[in-house]
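[1] Sequence and predicted structure, then a few things I'm wondering about:
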Amino acid sequence: MLHLTTISLFASVITATLQAVEEVTPVRRAGATLIAATSLHFRYFSFLKGGNKYDKFKDAYESIPAATTMDLISSLEECTTRLYLFLNNRFSDAIHLIYPWSKNSVYPARIYGILTVIKAFLTFDPQEIEIGMTATKEALRTCNSFRRKSRMMSFSRLVNKQGINAIKEEELHAEVCYAECLILKSTVTFIQDDSVLRFLKSGINVGLSCQIYKDCQRVLTQIPNYQSKTYRHLVGGIKFGLGVFNLILSLVPPKTLKLLNVVGYSGNREVGLTLLHDSASESHTNNILSVLTLFFYYISVAFGVEKSHSSAAENLSLIYLQKFPNCVILQFFHARFSMLKGYFKHAQLTLEECIFIQNEWKQVHHLCYWKLMWCHSFLLDWKQAYRSAELRFQHSRWSKAMYSFAKASLLAVLPSDFVKSVSEDMSSLFLNVDNLRIRILGTSVPIEKFVAEKGQRYATTAGWFTAQPILELMYAWSGFRVMSKNLELISTWLSIIDKGGELLQENPSKEYGTDDINFLNFLKGLCLKYLDYASAIKNLENIKHYKDYSVEARLQFRAHIALEQIAKEK
């Protein structure tokens, strides 16, 4: 799965960033003019100021024929306007108004492609995936039609030979948008067909995209900042692209990175983060993507590690929330930052607000249900945690195996009368986990393989205590690190672990008894690490005394890492 890091991170970044909207068929008429589009533009701003009702605005739009041309400045203004609509949760409005330009202007083509691809990722619906593929192919054709016709030599070589005047700025913008659309096509190709051949084709497109960004960056060094009003959008787009590539490549395991270095690819995390921070702090059409890329990185990849950069990213979230206070995307990330600081009740309220303030983008609800499940679980509100897991299981297609295990784990700690009221069988849910697993490139998803093995164990054996499955799931999802800021909760969970240890000592599993005791000692050490270093070291050291059990090597390795972290923090 290591070779999936590049595509999965980029896809997750976009997934947490945008939502595709419904397919539309706008009225198209011959003889459309730019004056008509300008009329629409002014009507829209009047609408934002409250001058028109929505239904009147919509009628006016449908009576205006789609124009056939748009200059670069106008297209950037149009895209900025639609992004503002999007950030105010007006998803369908944003797509309806950008679609007419998606086949004759590079930036609208790019944004329309992003929106449709995100819907494909969020729904995993085959029809939506096909729509996303069609949109990205059309976006590539649109961008390609504005690129330099002769590609016998790169832009940078052409500039070296003929000077900067040999290239039009519009051609540079087309190159940058083309590079981003290549990434979009690669991600859709990957989810449409996960064969090795398709993966290799996607990798080629990703490599070509990276090369285009680098080439454009070299050309930019010879363009004066005052050259045009659109220059900042060009610079911002390149910073975003190169920032993402540097960040992704820096996360690739060393052995894989050595192979990439041979063919000229390398990544520097600090460079990537700096480029993305710069891009996020500037005014251009890619700044919001840069912001959300940073958010995703800090809360999903490096939380608790890069504290200085994380603080800067959280400050960015507050700045953007002041400008777009009802944006569900920004609210969702704000809730995640609250969780990482141990403010679970505040995160819970924010997530509930995300669900309440908009009902068009149902997939955001699914993301919120998953985080709500964890907030409720940390706070030991088992009934609400179960309801969130059930909603996720019923409506999301991402990982039914994970949601089935989560439901069963929560039923294990719920009162018997509640379990009877929901008409669910815990053992059946555990057993069904294996049947619900998915495969990528013919390979099992590691976390799904883990919960499938655990599900089989808990469905077919006795000698485990009720909180054991949820503890294992919590550890697998870094729950104890998330709770580390809330010492009161850590103490509460420590008492649950102690009680579980006593029960296992009294009635151990014949097959898994040693595994279970060592796992609880490990979890106890993790909890004590945040309360009492001496006790933590003692419990982690105890693990070394047990031999010949199924997860011996893995558990001892993790205990060793935990002991090293304690030594550094003392």
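    Looks like it arrived, so ask away. Numbering: from 1, shown residues only.

[2] okay, CA-based contacts and neighbour counts for the rest of this
    Noted.

[3] So what touches stretch 477-496?
    Contact with stretch 477-496 is made by 339-343, 378-379, 467, 474, 524, 526-528, 530-531, as judged by C-alpha atoms under 8 Å, 6 or more residues apart in numbering.

[4] so which pair among these is furthest apart in space?
    Farthest pair in those (C-alpha to C-alpha) is Lys341 and Ala467. Separation: 24.4 Å.

[5] where does stretch 364-372 sit relative to the chain's centre, distance-wise?
    Taking C-alpha atoms, centre = their mean, to the nearest Å, one finds stretch 364-372 lying 13 Å from the centre of the chain it belongs to.

[6] do stretch 130-150 as well
    Taking C-alpha atoms, centre = their mean, one finds the center of stretch 130-150 at 25 Å from the center of the full chain.

[7] swap in stretch 452-471?
    30 Å.

[8] What residues sit buried inside that stretch?
    For stretch 452-471, the neighbour count (16 or more other C-alpha atoms under 10 Å) marks 452, 454-459, 463-465, 467-471 as buried.

[9] that older thread, what about the contacts of stretch 477-496, which are in helices?
    Met339, Leu340, Phe378, Met474, Lys524, Leu526, Cys527, Leu528 (DSSP state H).

[10] can you redo those as a markdown table with distance to Thr443 and neighbour count?
    A markdown table is the format used below for the ones in helices among the contacts of stretch 477-496 (distance: C-alpha to C-alpha, whole Å; neighbours: other C-alpha atoms under 10 Å):
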| residue | distance to Thr443 | neighbour count |
| --- | --- | --- |
| Met339 | 32 | 23 |
| Leu340 | 31 | 20 |
| Phe378 | 32 | 22 |
| Met474 | 24 | 18 |
| Lys524 | 33 | 23 |
| Leu526 | 31 | 26 |
| Cys527 | 34 | 27 |
| Leu528 | 37 | 22 |
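
[11] another one to put next to it:
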Amino acid sequence: MTELLIASEMKGTLRNPLVCMTLLGWHLIASYLVGWAQPDVKLCEKLIVPLSRDYPNGAIALFLKARLYLVKGDIENAIYFYGRSIEVQNVYKQFHHVCYWELLFAYSYLRKWDKAANHAKKLLDESKWSRCCYTYMLAMLIDADKGVPKREETVRYLLEKVPKLRLRIAGKSIPVEKFCEKKVLRYHRQGRLLFTHYEFMYFWNGFTILENNRELIKPILEDIEAIWKEEQSDDKDDYGLYLLLKGVSHRNLGELLDAEWCFLKILEIERFLTDYSYVTPNACFELAQTRKGMGRNDEVRPLLEKALSYRGYSLETKLHFRIHAAMENLENK
């Protein structure tokens, strides 16, 4: 990393733009994939300037600029530059698909479910990565938009396709596809999708990104509360997921006591969580982050170790990345 930073200062060299893109890729994308999610925004703002100047119509430069705006919480500008990245080239369609994925989440942060669903449909029509995942995402986004005609029939039709679209690579299932199928099986038992759009947003670092724009978190929290008030489910799994999303929202708003109450409540009902067993380890991790925010640092590592001790739940590897990154961060400090 030190060598990359030195090379990024070598203006006018062949390696400079490559190094800048590598550093931006790490801070803005890879750091979220491995659970670190602590980009050096000031460094990124510095690195993007020469790239934007030298390659004003470069698809990668525009994409990275969009991603920087997204990470900073400026969603509208992010959407604009993702669109520009798509417009400037038509050779590598796969790069369009990456932009569609980003736009899907960007519109979800704004709760513009119709536009998010439009990009999910584009991915389903054009991308071959995971038709199972794209179909599930399209269904949950249509379900989130209460104004869609024949919404329930469309959602049911799409979800019935999901199990048939699962792929196996060397005999192994793709974890996110397995997660989608489990959600569909629960839908068939319960007859509804509850909080699935916010749940997916959580697992793909959406709430982490929105920490930089609290004005977007407030309406999301209000929507979560309104959905729960309307549903009033007696199901403990539904209640656990509601508490997790509510707690994360409170933590992002700096309301740490409210967040702590939500996560502790999840730990109280842990034994009743069957379909959503993944809620408990994620709540344990979020409680560790909340206690860290409270300055109770001596309680953070035991909670992270407890979260790490859970086994056999959905999307386990994604949480393990976050836990190990949090532990490494503690050691560095």
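    Happy to help now that I have it. Being a predicted model, the structure only gives us computed values, none of them experimental.

[12] And the TM-score between them?
    In this superposition the chains share a TM-score of 0.79, using TM-score structural alignment, normalised by the length of the second structure; 289 aligned residues with a C-alpha RMSD of 2.5 Å.

[13] circling back to that earlier point, from the ones in helices among the contacts of stretch 477-496 of the first structure, pick the one nearest Cys210 of the first structure.
    Set against Cys210 of the first structure, the nearest of these by C-alpha to C-alpha is Leu340 (32.7 Å).

[14] Chain neighbours aside, what residue packs nearest to that closest one?
    Val482 (5.3 Å; C-alpha to C-alpha, 6 or more residues apart in numbering).

[15] And Leu414 of the first structure, how far from Ser311 of the first structure?
    Distance, Leu414 of the first structure to Ser311 of the first structure, by C-alpha to C-alpha, to the nearest Å: 38 Å.

[16] Those two: which is more packed in?
    Leu414 (17 against 13; other C-alpha atoms under 10 Å).

[17] which residues touch the aligned partner of the more buried one in the second structure?
    When the second structure is aligned by TM-score structural alignment, the residue opposite Leu414 of the first structure is Asp145. Contacts here follow C-alpha under 8 Å, 6+ apart; on that basis Asp145 of the second structure touches Trp113, Asp114.

[18] Apply 6 Å and report the result again.
    Going by C-alpha atoms under 6 Å, 6 or more residues apart in numbering, Asp145 of the second structure touches Trp113.

[19] Let me know the distance separating Ala16 of the first structure from Leu526 of the first structure.
    Distance from Ala16 of the first structure to Leu526 of the first structure, by C-alpha to C-alpha: 30 Å.

[20] Next: Glu175 of the first structure.
    Glu175 of the first structure is 50 Å from Leu526 of the first structure, by C-alpha to C-alpha.

[21] Nearest spatial neighbour of Ala179 of the first structure, chain-adjacent residues omitted?
    With C-alpha to C-alpha, 6+ apart, the residue lying closest to Ala179 of the first structure is Ser209, at 4.4 Å.

[22] give me the number of residues near the alignment partner in the first structure of Leu62 of the second structure?
    Residue pairing (TM-score structural alignment): Leu62 of the second structure is matched to Gln331 of the first structure. Gln331 of the first structure has 21 neighbours, counted by other C-alpha under 10 Å.

[23] again, but for the one 3 residues further on
    Neighbour count for His334 of the first structure, taken as other C-alpha under 10 Å: 20.

[24] so where do the strands sit in the stretch 1-150 of the first structure?
    Per DSSP state E, counting those that start in this stretch, the stretch 1-150 of the first structure carries no strands over any range.

[25] any idea how far the residue nearest in space to the middle of the second structure lies from Tyr32 of the second structure?
    Centroid-nearest residue in the second structure: Trp204, 1.8 Å away (criterion: C-alpha atoms, centre = their mean). Trp204 of the second structure sits 9 Å away from Tyr32 of the second structure, going by C-alpha to C-alpha.

[26] Give me the number of neighbouring residues for the aligned partner of His119 of the second structure in the first structure.
    Aligned by TM-score structural alignment, His119 of the second structure pairs with Ser388 of the first structure. As a burial measure, Ser388 of the first structure scores 22 neighbours (other C-alpha under 10 Å).

[27] next helix or strand past the helix or strand Ser388 of the first structure falls within?
    According to DSSP states H and E, Ser388 of the first structure maps onto helix 382-395. Per DSSP H and E, the first helix or strand lying C-terminal to helix 382-395 of the first structure is helix 400-413.

[28] May I see the buried residues of the helix or strand that comes right after that next one?
    Downstream of helix 400-413 of the first structure, the first helix or strand assigned by DSSP H and E is helix 416-421. The neighbour-count check on helix 416-421 of the first structure (16+ other C-alpha under 10 Å) flags Val419 as buried.

[29] same thing with stretch 289-305 of the second structure?
    Buried residues in stretch 289-305 of the second structure, defined by neighbour count with 16+ other C-alpha under 10 Å: Gln289, Thr290, Arg291, Lys292, Val300, Arg301, Leu303, Leu304, Glu305.

[30] what distance separates it from the middle of the whole chain?
    23 Å.
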